[in-house]
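J.: pasting the structure only:
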């Protein structure tokens, strides 16, 4: 299973990248770091700079057809930057149109809101996104992990780094790697 991990060049919450990445890799999958710019991305531990990671693929040079699923790690700055990039938003929408599974944690549903793919779906996120999700036509719930099968694809969402074990388990199940 080839999974795209979509991130902006700066601002991803490191653990929300590394834990799902490890889960996909350990299950025999092929995680690929996709970003809006080539080079390296800068991860964070909340507001402090953490490690950098090499970009494998660049938005605009790939499509949903190149992958089996999409993972959207959080962090506050990462999805805020992605939702302002039309090519990144289009790529997210394309995964939904193609019926491929998508997983998003913490603030990452901001990008889903921008792609207009939460209408009629139930999902969770960092609590501050509750109103944004509701205003976009989604139903927000406060749960460790939510798997929503309404619509053309499966959507896995979680609230925060503490939910990563449940998020990773649901992601692997829904992406067909376990």
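T.: Yes, it's here. Fair warning: this is a prediction, and the values are worked out from it, not measured in the lab. Numbers count the residues shown, from 1 in each chain.

J.: use CA for all of it now, contacts and neighbours both
T.: Noted.

J.: For the residue sitting nearest the centre point of the chain, give me its contacts.
T.: Closest to where the C-alpha atoms of the chain average out (Cα atoms, centre = their mean) is residue 72, at 1.2 Å. Residues in contact with residue 72 (Cα atoms under 8 Å, 6 or more residues apart in numbering) are 5-7, 102-105, 108.

J.: which one of these is nearest residue 162?
T.: Relative to residue 162, the closest of these is residue 105; by Cα to Cα it sits at 10.6 Å.

J.: Wait, that closest one touches residue 125, no?
T.: Yes - the pair residue 105 and residue 125 qualifies as a contact (Cα atoms under 8 Å) at a distance of 6.2 Å.

J.: so what sits against both of the two?
T.: Shared contacts of residue 105 and residue 125, counting by Cα under 8 Å, 6+ apart, come down to 157-160.

J.: this is the comparison structure:
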């Protein structure tokens, strides 16, 4: 284990269910392997239900509700995908406000697959180049983003990827950007 992130906390924001498990667990492991401390945030306390596509997978304990979380406590924000997860998050005013506030702080925000829906709802893709699961391209363009089909896209403090196959590149960029944070 390296110490590049030396205990920096990284927020992982998810809804109560519908999270694509690998898009939560693989970036989580990458943060831990780099010496960071991942924390699971959600609109509700308790546990969240992850999925392997449409099949239920593991549950994970929530560390803090998003309504009580302070973006200043975290070096980066990760938004895992899954279809139902970001769809639910974009309907939660506290989650949307947290994403917007975090993005405006200039610290890294990383979203993969369908998670870009939450970015669109937070109105942070306008004028940015982003990628996502292909079915979101119209939504992201309508939100003012420039959608491209690439493995990983970095635009300022925003890191986006398309799908689980992009996780190695996504995780590498995430850790690289957190390492830069003072």
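T.: Noted; the coordinates are in hand. Note that the coordinates shown come from a computational prediction; the quantities given were computed from them, not determined experimentally.

J.: Any idea what the TM-score comes out to?
T.: Here the superposed chains carry a TM-score of 0.96, computed using TM-score structural alignment, normalised by the length of structure 1; 174 aligned residues with a Cα RMSD of 1.1 Å.

J.: And the helices in structure 2, which stretches?
T.: 21-33, 84-89, 93-105, 116-121, 137-142, 167-180 (DSSP state H).

J.: that older thread, any idea how far the residue nearest to the centre of structure 1 lies from residue 32 of structure 1?
T.: 12 Å (Cα to Cα, to the nearest Å).

J.: any shared contact partners between the two?
T.: Taking Cα under 8 Å, 6+ apart as the contact definition, residue 72 of structure 1 and residue 32 share the neighbouring residues residue 5.

J.: Quick check: most distant residue from the centroid of structure 1.
T.: In terms of distance from the mean C-alpha position of structure 1, residue 48 ranks first, at 20.8 Å (Cα atoms, centre = their mean).

J.: Tell me which residue of structure 2 lines up with that residue.
T.: Residue mapping for residue 48 of structure 1 onto structure 2 gives residue 55, with TM-score structural alignment as the criterion.

J.: coming back round to it: tell me which of the helices of structure 2 sits nearest to residue 128 of structure 2.
T.: Nearest of the helices of structure 2 to residue 128 of structure 2, taken as Cα to Cα: helix 137-142 at 9.7 Å.

J.: Give the aligned range of that closest one in structure 1.
T.: Counting by TM-score structural alignment, helix 137-142 of structure 2 corresponds to residues 130-135.

J.: ok, now which ones touch the aligned residue in structure 2 for residue 170 of structure 1?
T.: Residue correspondence to structure 2 (TM-score structural alignment): residue 170 of structure 1 is matched to residue 173. Taking Cα under 8 Å, 6+ apart as the definition of contact, the neighbours of residue 173 of structure 2 are residue 159.

J.: ditto for residue 94 of structure 1
T.: Under the criterion of Cα under 8 Å, 6+ apart, the contact partners of residue 94 of structure 1 comprise 63-64.

J.: Is it correct that residue 88 of structure 2 is in contact with residue 13?
T.: No - the criterion here is Cα under 8 Å, and residue 88 of structure 2 misses it with residue 13 at 11.5 Å.

J.: Of the two, give the one with the bigger neighbour count.
T.: Between residue 88 of structure 2 and residue 13, counted using other Cα atoms under 10 Å, the more crowded position is residue 13 (28 against 18).

J.: what's the counterpart of the more buried one in structure 1?
T.: Matched by TM-score structural alignment, residue 13 of structure 2 corresponds to residue 6 in structure 1.

J.: Tell me how far the nearest residue to that match once chain neighbours are set aside lies from residue 73 of structure 1.
T.: Distances taken as Cα to Cα, 6 or more residues apart in numbering place residue 34 nearest to residue 6 of structure 1, at 4.8 Å, with adjacent residues excluded. Remark: distance between residue 34 of structure 1 and residue 73 of structure 1 (Cα to Cα) = 11 Å.
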